[in-house]
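3D, please:
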Amino acid sequence: MALHDQIMKGLLDGAILGLISQGETYGYEILERLIDNDFPEINDGSIYPVLLRLNKKGYVTTRMVKSDNGGPKRKYYSITDSGMTELVIFKKKWIALNNGISNLMRSVEDVK
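This is a model prediction of the structure:
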């Protein structure tokens, strides 16, 4: 896996945990919110493996909800206490990393 892919994978985990921490939500809504917030290179095929991984780690819980219009059931995700702890750790690391990268990039001349 390329470095870029590894970075995106880690960022997507934190971004999705952050969205779920704002309230119970489902996969397609998460995808829409990521797109609305200009998260790069995102599609539905990339979020569902993350949701499964977060669930297996115990960071989120799920519940199935029957559709109001007779459609298929929808899986809703909620953050757990351990998920909140992980999100706090992610946020602290992100702030430090973002500050460091921003400092470095200020000193780099425009790349052509």
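
Please make it C-alpha for all contacts and neighbour counts, starting now.
Fine.

what about the strands in this structure?
25-26, 60-65, 74-79 (DSSP state E).

Just say which of those strands is most tucked in.
Of all the strands of the chain, strand 74-79 carries the top mean neighbour count, a mean of 20, counting by mean count of other Cα atoms under 10 Å.

middle-most residue in this protein, spatially?
residue 16 (2.1 Å; Cα atoms, centre = their mean).

before we go on, could you also do this sequence so I can check it against the first one:
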Amino acid sequence: MTAELSPQLRKGVVEYCVLGLISTRPMYGWELADQLQTAGLISSIGTLYPVLSRLRERGDITMTELQQGPGPARKYYVPTKTGAQRLSTFRADWGQLVHQINLIVGEE
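Down below sits the predicted model:
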């Protein structure tokens, strides 16, 4: 990916990546950020929280606080039924999109 295209592509899919990660199990912000940073999808934990806010405002995720030992409670995120449906639709659309793009750019 080029430097010009890469941030736009990442921004377009990071919400779905969050939904994909939390569809396997509830996760807290630091854990999500670590996985997304490792994958090169976000630059820092600070870029994750606006994404989580958008997903919550849209009704795609919910957040619960759980106390585990000493220290502050952690905020765990889980997809709502709407979020799970949105992820399912994205998964179907993504495969078709990748196929069409590969046809256009000559990869298939």
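
Alignment lookup: the residue nearest to the centre of structure 1 to structure 2.
Aligning on TM-score structural alignment places residue 16 of structure 1 opposite residue 18 in structure 2.

Take the strands of structure 1 and lay them out in JSON lines including distance to residue 11 of structure 1.
Shown next, in JSON lines, are the strands of structure 1 (distance: least, Cα to Cα, whole Å):
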{"stretch": "strand 25-26", "distance to residue 11 of structure 1": "19"}
{"stretch": "strand 60-65", "distance to residue 11 of structure 1": "17"}
{"stretch": "strand 74-79", "distance to residue 11 of structure 1": "17"}
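
in structure 2, which spans are helices?
In structure 2, the helices defined using DSSP state H lie at 6-24, 29-38, 48-57, 81-105.

just how off-centre is the third one within its chain?
When you say that, I think you mean helix 48-57 of structure 2. Offset of helix 48-57 of structure 2 from its chain centre (Cα atoms, centre = their mean, to the nearest Å): 10 Å.

Tell me, how many residues neighbour the residue lying closest to residue 51 of structure 2 once chain neighbours are set aside?
With sequence-adjacent residues excluded and distances taken as Cα to Cα, 6 or more residues apart in numbering, residue 51 of structure 2 is closest to residue 15, at 6.4 Å. Residue 15 of structure 2 is flanked by 17 other residues according to other Cα atoms under 10 Å.
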